[in-house]
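Enquirer: any chance you can model this:
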Amino acid sequence: MHGAGNDFIVLDGIRQPIEMTPQRARALADRHFGIGADQILLVDTPSHPDADFRYRVFNSDGSEVEHCGNGARCFVRFIHEQGLSKRNPLKAEIQTGLIVLTETDNGEVVVNMGQTRFTPADVHFDTSALSNETQGEDTVWQLPLTACASPVRISLVAISNPHAVQVVESIATAPVAELGPLIESHPRFAQRVNAGFMEVVDRHTIKLRVYERGAGETLSCGTGACAAAVAGIRRGLLDNPVTVHTRGGTLTIDWANPDLYMTGPATTVFTGRVDIDKLTQHD
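Expert: Next up is the predicted model:
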């Protein structure tokens, strides 16, 4: 499945319990010896009393993360298509709480992403001896990088998982491949971070590229789109709602503070069966 080009393997852990390990996730996501995907999504039994399902997300490097916005849309579409539930809207349990997923009549999916947070502690960011400035309602931090003569200016946003967003003149020429991994694995981010590169087109439109934590640059990133839109609004660069154009498709972000809503597509590419253990021999 894919959500605006962000592609996933979605696994039914309800009918057949699945023990997902880092090795298995890497084997499935391998585009040469496995199926290939940006991330692995597991539909699992919830522990939260108000949740319909548990939503687990594994990066292509095998690490488990808190949330994936594009994946959430595919998650609910998979549940409905596979007959696991007819409930709409549906509540999914993630590591940080519950999210609400709704399929619309026009075939898109709306995800209530919950509330956003903006402090350094929320993204596990060490600010010792770093400079910052106030822009609008946002605090913009200056992050030194070895590849840059001057620090990059980032906004910090936590939407279940951590994001560092910077504004660039053009995403076509932004050095995502060079700076993305340096920001993602910067020692000041204790749990790594998703690095967003945002080009402001007008007050309601941006273009975006994201170097994702544990996955590299993807064609689209749902939580990254949310983080960029909210950062732009807080910095006084954007007005709500915001249309986000990624290389894989278009998302709409509506920040009804405190809750944040993302709307976009979810597409099934194919279904099948896989013997995961046969794949792990290539890990």
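
Enquirer: going forward, measure contacts and count neighbours with C-alpha atoms only.
Expert: OK.

Enquirer: how distant is the one helix or strand I206 maps to from the center of its chain?
Expert: Here I206, judged by DSSP states H and E, is contained in strand 205-212. Taking C-alpha atoms, centre = their mean, to the nearest Å, one finds strand 205-212 lying 11 Å from the centre of the chain it belongs to.

Enquirer: how about this one, so we can line them up?
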Amino acid sequence: MPFTKMHGIGNDYIYIDCLETMPENPAELSIRMSPRHTSIGSDGIILICPSKIADFKMRIFNADGSEALMCGNGSRCVGKYVYDHNLTDKTEITLETLSGVKHLYLHVNDSTGNVDEVTVDMGLPSFDCEIIGVEFPQNEMIEKSVITSTGKLNITGVSMGNPHGVIFMEQIDNLCISAIGPELENHKMWLDRANIEFAEIVDEHTIKMRVWERGSGETLACGTGACATAVAAIRTGRAKSPVTVKLLGGDLTISIEKSSGHVMMQGSATEVFTGNYFPC
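Expert: Got it, this is the predicted structure:
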């Protein structure tokens, strides 16, 4: 089975062209392909599929086999893949996801003829607890105290088409994210787990962030998480648009479009290698 390894600032997935054929069990395939020491290694797999309502459709399976609703970094890589592999000649495309149809704007390098960066219209964020999928007595959960094994943490719930919990802290470099991440991801307040972001304000236009992704653990980057963090920082008066979110794998630029209120995410997309996978 042909595949392409790609990453968006370190958030790496295995991309499979499914325009003609689909793998039988993509959840199991993701579990088998994702281990870093005994297989190809990735945060999961992304299937590029035909769509009846958009130019293409994206299906995302995390390393644990769970299917994700949306992946910002993955959507940028899909945009690069379909253009660079001559599946489209358009520089503005639509992409169907489980969180709705996203609009992608491809930035083509004049020298190489390939896509270097992609801007994704991530749509409207939501602080509504019902939309996020969090049990809370109020309509919104803005910097509300949550009791954990390490003490109380103030968390803000945000939906970017998938659930996020954003926590602002003074220092994130020395955070033992592998201890607190799983606990917060699986906290009983979430109806179906959540992505957890730990953010440190540098200035009103710059945020450092680490992320514990639902179904994948700590990753080098999370596009929807960067959007959720920027939106939460703006909502709580900590930041102003545009915001540069600095992740372990690189930077993303997040801005709020004034006319629509939509969140716009811009960042790089990189192809690493191609290969053939032979299931054992």
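
Enquirer: just to revisit the earlier point, mean shift of the strand holding I206 of structure 1 relative to structure 2?
Expert: Using mean C-alpha distance after the TM-score superposition for structure 1, strand 205-212 of structure 1 ends up 0.3 Å from its aligned counterpart in structure 2, as a mean over the superposed pairs.

Enquirer: what packs against that strand?
Expert: Helices and strands touching strand 205-212 of structure 1, by 3 or more C-alpha pairs under 8 Å, 6 or more residues apart in numbering; DSSP states H and E, are helix 176-184, strand 194-202, strand 216-218, helix 222-234, strand 242-245.

Enquirer: OK, contacts around the alignment partner in structure 1 of E117 of structure 2?
Expert: Residue correspondence, TM-score structural alignment: E117 of structure 2 in this structure matches E108 in structure 1. Remark: with contacts taken as C-alpha atoms under 8 Å, 6 or more residues apart in numbering, E108 of structure 1 is in contact with 263-266.

Enquirer: make it 6 Å
Expert: Listed by C-alpha atoms under 6 Å, 6 or more residues apart in numbering, the contact partners of E108 of structure 1 are 264-265.

Enquirer: of the helices and strands packed on strand 205-212 of structure 1, which is nearest L101 of structure 1?
Expert: L101 of structure 1 sits nearest to helix 222-234 of all these, at 13.5 Å, using C-alpha to C-alpha.

Enquirer: can you name every helix or strand that that closest one contacts?
Expert: Applying 3 or more C-alpha pairs under 6 Å, 6 or more residues apart in numbering; DSSP states H and E, one finds that helix 222-234 of structure 1 makes contact with helix 69-81.

Enquirer: what range does the helix it packs on cover in structure 2?
Expert: Counting by TM-score structural alignment, helix 69-81 of structure 1 corresponds to 72-84 in structure 2.

Enquirer: return the mean post-superposition distance for that stretch against structure 1.
Expert: Averaged over the aligned pairs, stretch 72-84 of structure 2 sits 0.8 Å from structure 1 after superposition, using mean C-alpha distance after the TM-score superposition for structure 1.

Enquirer: ok, and what's touching that stretch?
Expert: With contacts defined as C-alpha under 6 Å, 6+ apart, stretch 72-84 of structure 2 is touched by 8, 88, 114-115, 118, 223-224, 269.

Enquirer: do that again at 7 Å, thanks
Expert: Under the contact criterion C-alpha atoms under 7 Å, 6 or more residues apart in numbering, stretch 72-84 of structure 2 has outside partners 6-8, 11, 88-89, 104, 106, 114-115, 118, 222-224, 269-270.

Enquirer: just give me the closest of the residues you listed to A68 of structure 2.
Expert: Relative to A68 of structure 2, and with distances defined as C-alpha to C-alpha, the nearest of the contacts of stretch 72-84 of structure 2 is T224, at 11.5 Å.

Enquirer: quick one: neighbours of the residue lying closest to that closest one once chain neighbours are set aside, just the number.
Expert: Nearest-residue entry for T224 of structure 2: G72, 5.2 Å, with adjacent residues in sequence omitted and distances by C-alpha to C-alpha, 6 or more residues apart in numbering. Counted by other C-alpha atoms under 10 Å, the residues lying close to G72 of structure 2 total 26.

Enquirer: look up how far M160 of structure 2 lies from G72 of structure 2.
Expert: Here G72 of structure 2 is placed at a distance of 10 Å from M160 of structure 2 (C-alpha to C-alpha, to the nearest Å).

Enquirer: give me the common contacts of these two.
Expert: Shared between the contact lists of G72 of structure 2 and M160 (criterion: C-alpha under 7 Å, 6+ apart) are residues T224.

Enquirer: just name the most buried of the helices and strands packed on strand 205-212 of structure 1.
Expert: helix 222-234 (a mean of 28; mean count of other C-alpha atoms under 10 Å).
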